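1. no FASTA, just this:
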């Protein structure tokens, strides 16, 4: 009993979350309900129209009365059509509007979640939740709920009219009600469980498609197509198998309901026919009774089918609520400290950090380091030394387990996150560009930048010349991840974006290590301009970079192994001397 109550409470909370998105549209809900009750009333009135047509039209052999009741019947049909149009429009509008709001709410929540969340949750699977699950919710909110409610009203109204028409025959119909409800309860739980599994399988299919197509060059370069086809087919077959199991359960539910309901209708027809022969009821009453029996039977069958859709939607809603309720571990303090003018002074004090996915391995281990304003500090060390992790901590993508990072003497956890990150400009080794035009990619750093400011930044990054040589210049559309540009061109656009940001601190994951000689020259010229009068922390891959740095920090297993200039470290640090001879590329 306790488990049932806990399960009911959990499902109710999820339902409340979805209902909260419907609440702002009370007026549209009211329009839908009025149209729904209107159409249900008209449909129930048609039964009486049939009775009048038979008993007072056909039975009386009066052409005038028959015509009169036929006109009445046609007017009912027209009213039903108008009401159905109104109901369909507002219910569909409501479904589309609510799902659009949910999509925006989920995206707004996801885009502010800490990056660690996406280590444990595949972004492509989340993307599937925002598409496939939302489509299912739209169908349910914009159709299935309305159908269920309309059929519920029709069922109740039909039962009332059945009693009014003939109580004895109604008793026979009601015998089937508990027989119908029982399989709904039995199959409903199975359908819901399988629906959740089905949505998970579909999400896996979508995630795999996105991953493979996003890396299509690598796939084809390694002739991996046949293997990927087999893997994809396995994902599809898993989804099909689960969908087949769900379909079997729903089909069994619908079939049992149809047999029970229409079996009862057949029994009623036989009993009612015997009563007509005996003169106990009229033909019109029997016709009306059969009509209402069909209405009630169809309504019960439709409700049982819709309950299957609702079970599927419950799985989709559950996955959506999971995303909405996922907490962000990195948030701004309630009362953030205001930053003074940022010169770029950073102090790292006894910093310890382990990634959530590897809690027993310290990526940063008791690291202390003071970075002066305006200096260029190079970070060197073997793979896994903690260089990129330090960038993540400076940008507060993660919080350390102990120790602190202070900017201008203020612990960065006391600062508002957007204010903190506005102090940094990041240029990575693999530049990140987005689908869209070149000027849109440049404005990513400053959406309000003017065309003149964009051009000035591009000139400073030695990107203006190649941009204007493109057919549409700054309006040239780029493919996903900057498809259509060379590595050097992408890098210069990324540097122009950083120049446009005009942040006091530059985080540079050596941007020239993968470029040819000519591209490297122009990128280096752009970097020299970018680093001027800024505090620069660079993950170094080349000897020229470490030689030009004011100081070099040697990291090893998250610890600060040595600190000094190139000349000092060559003499004092065996690790640095080995890295200099083996790792750095000599120009």
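-> Noted; the coordinates are in hand. The structure displayed is predicted, hence computed values, not measured ones. Residues are numbered from 1 along each chain as shown.

2. use CA for all of it now, contacts and neighbours both
-> Fine.

3. Show me what the longest helix anywhere in the chain packs onto, helices and strands only.
-> Longest helix in the chain by number of residues (criterion: DSSP state H): helix 225-277. Applying 3 or more Cα pairs under 8 Å, 6 or more residues apart in numbering; DSSP states H and E, one finds that helix 225-277 makes contact with helix 167-214, helix 283-325.

4. Make a markdown table out of those helices and add mean neighbour count and distance to residue 109.
-> Converted to a markdown table, the helices and strands packed on helix 225-277 look like this (neighbours: other Cα atoms under 10 Å; distance: least, Cα to Cα, whole Å):
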| stretch | mean neighbour count | distance to residue 109 |
| --- | --- | --- |
| helix 167-214 | 18 | 19 |
| helix 283-325 | 22 | 7 |
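
5. Pasting the second one now:
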């Protein structure tokens, strides 16, 4: 919980105010016992209306103080809980979006999302409520014990004898509850991950009539989560039952012994009433503490899961590096013996000693079978992974030494499956340059041949899009991605299969937008359709991570067997 304290520390004044209110309300609650003693001994026992009125007046003053103190305590503690959890969420999110894609390849994104939502909700509940309850009842317990001894030391000693019997089960069950709480949170994350995964791919689920299997599997996942939760609940229930039974049992014995002392005249009825009040207060406080310990253990599990994310170090921070690119980047790229393997696949490099020099403003097409390393090259250019060997130089500067945020400003990416976000059409185009004006957005859309279809939408550029751009065709999404890349105005353009999944009309429109998109920019194009890259300045042929040949279409037809085979399959060209 050390890191939780770190988040609370900036709000020391609010914490101090909450503690003052907490001590104040606890003090008033404890004072009610003395008020009860006065009411019995000086009000009821004396049969004096004046004394009774004074005792009742004191009681109402204490009640008003308790009410106002409780308001301050509740407001401040709840505010601290909400404030701290908001800070934790921001810290976790800011950290997550800087982690490299390899982290998300090894961890389910939806499970991480569950941690981000469910675990922070648990922390909010604990910091904004449970901690306050625990502290208040701890004060009640300590103060009540002290007043028990002040009121009657003999009876208080009897109460105290029962405390070892309460502490032992709290320590025993507390450890078990914490372990089960962590496991329970993991199972809840599994449930959330499975739901999110299926709902995000609902068309595929329904197209293959997969619902019966999903229902069965989800039932199993849910039952596993329930079984762990049931074990945790049982441990907490035993913890609470034992604590209350033992403490209240001791209170019952005290009432019996105290009653005998009142009958014999050794103590007054008011003293016994006050003692019983404090005994009940101590018993309730002990029971509440034993109950909230389970919540605190659960929060510790949630905090551990969140801080696991915070303690995950990115392979390369966004501001890491001392290299500096020129003020105006021309887009010259040099790959020197570039070698890279994915984690766990060291024996099969995704790229193996690739050497290639690309001139500023040149259009180079990357072709080859699936798995040849073309998309991996794009990932390395964007700094998503560290190189195993070799280097990438942009305008003569080693990109490994350049801060990622500076490096990525030099690239505009148009992916095969455009990533569109929840928001308006304008928001999605503006994603490349958040400060862009409406006029700049519309100009980029016109060049990308997207303006026409955008204006037919219900609210034009302000039309909200569903998740992942639901409601738009593939060609429309691709044109929005091109408009976004135009708005980025980067010196290097990366086109990843930009037209592979489109119909002829959409492909034609996008091909019309290409000259404006590539003009004055270094352009790298991944393509399986060789017809789309025949006119490229050069074509680089990849296979199994190796660069086999570089040249123009006609030259490669003559000199490279792989390219000749690919061309023959697509163009039905005669054998050379």
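-> Alright, I've got the coordinates. All figures in this text were calculated on a predicted structure; none of them were measured in a lab.

6. can you tell me what part of the second structure the longest helix of the first structure aligns to?
-> Taking TM-score structural alignment as the measure, the second structure aligns residues 211-263 with helix 225-277 of the first structure.

7. Superposed on the first structure, what's the mean shift for that stretch?
-> Comparison of stretch 211-263 of the second structure with the first structure after fitting gives an average deviation of 0.7 Å (mean Cα distance after the TM-score superposition for the first structure).

8. quick one: the helices in the stretch 51-200 of the first structure?
-> Using DSSP state H, counting those that start in this stretch, the helices of the stretch 51-200 of the first structure run over 63-110, 117-120, 123-128, 134-139, 145-165, 167-214.

9. Go through the fourth one and flag the buried ones.
-> Translated: helix 134-139 of the first structure. Across helix 134-139 of the first structure, burial judged by 16 or more other Cα atoms under 10 Å covers 134-139.

10. Turn those residues into CSV, columns for distance to residue 441 of the first structure.
-> Shown next, in CSV, are those (distance: Cα to Cα, whole Å):
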residue, distance to residue 441 of the first structure
134, 29
135, 31
136, 34
137, 34
138, 33
139, 36
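
11. neighbours around the aligned residue in the second structure for residue 87 of the first structure, how many?
-> When the second structure is aligned by TM-score structural alignment, residue 87 of the first structure is paired with residue 73. Neighbours of residue 73 of the second structure under the rule other Cα atoms under 10 Å: 24.

12. my read: residue 73 of the second structure touches residue 22, true?
-> Yes. Contact between residue 73 of the second structure and residue 22 holds when scored by Cα atoms under 8 Å: they sit 5.9 Å apart.

13. Could you list the buried residues of stretch 355-371 of the second structure?
-> Within stretch 355-371 of the second structure, the residues that count as buried by 16+ other Cα under 10 Å are 355, 358, 360-369.

14. So which bit of the first structure is it matched to?
-> Aligning stretch 355-371 of the second structure against the first structure (TM-score structural alignment) gives residues 368-384.

15. And stretch 286-302 of the second structure, by the same measure?
-> Under TM-score structural alignment, the match for stretch 286-302 of the second structure is residues 300-316.

16. Same check on stretch 401-410 of the second structure?
-> Using TM-score structural alignment, stretch 401-410 of the second structure lines up with residues 414-423 of the first structure.

17. Same check on stretch 521-538 of the second structure?
-> Aligning stretch 521-538 of the second structure against the first structure (TM-score structural alignment) gives residues 534-551.
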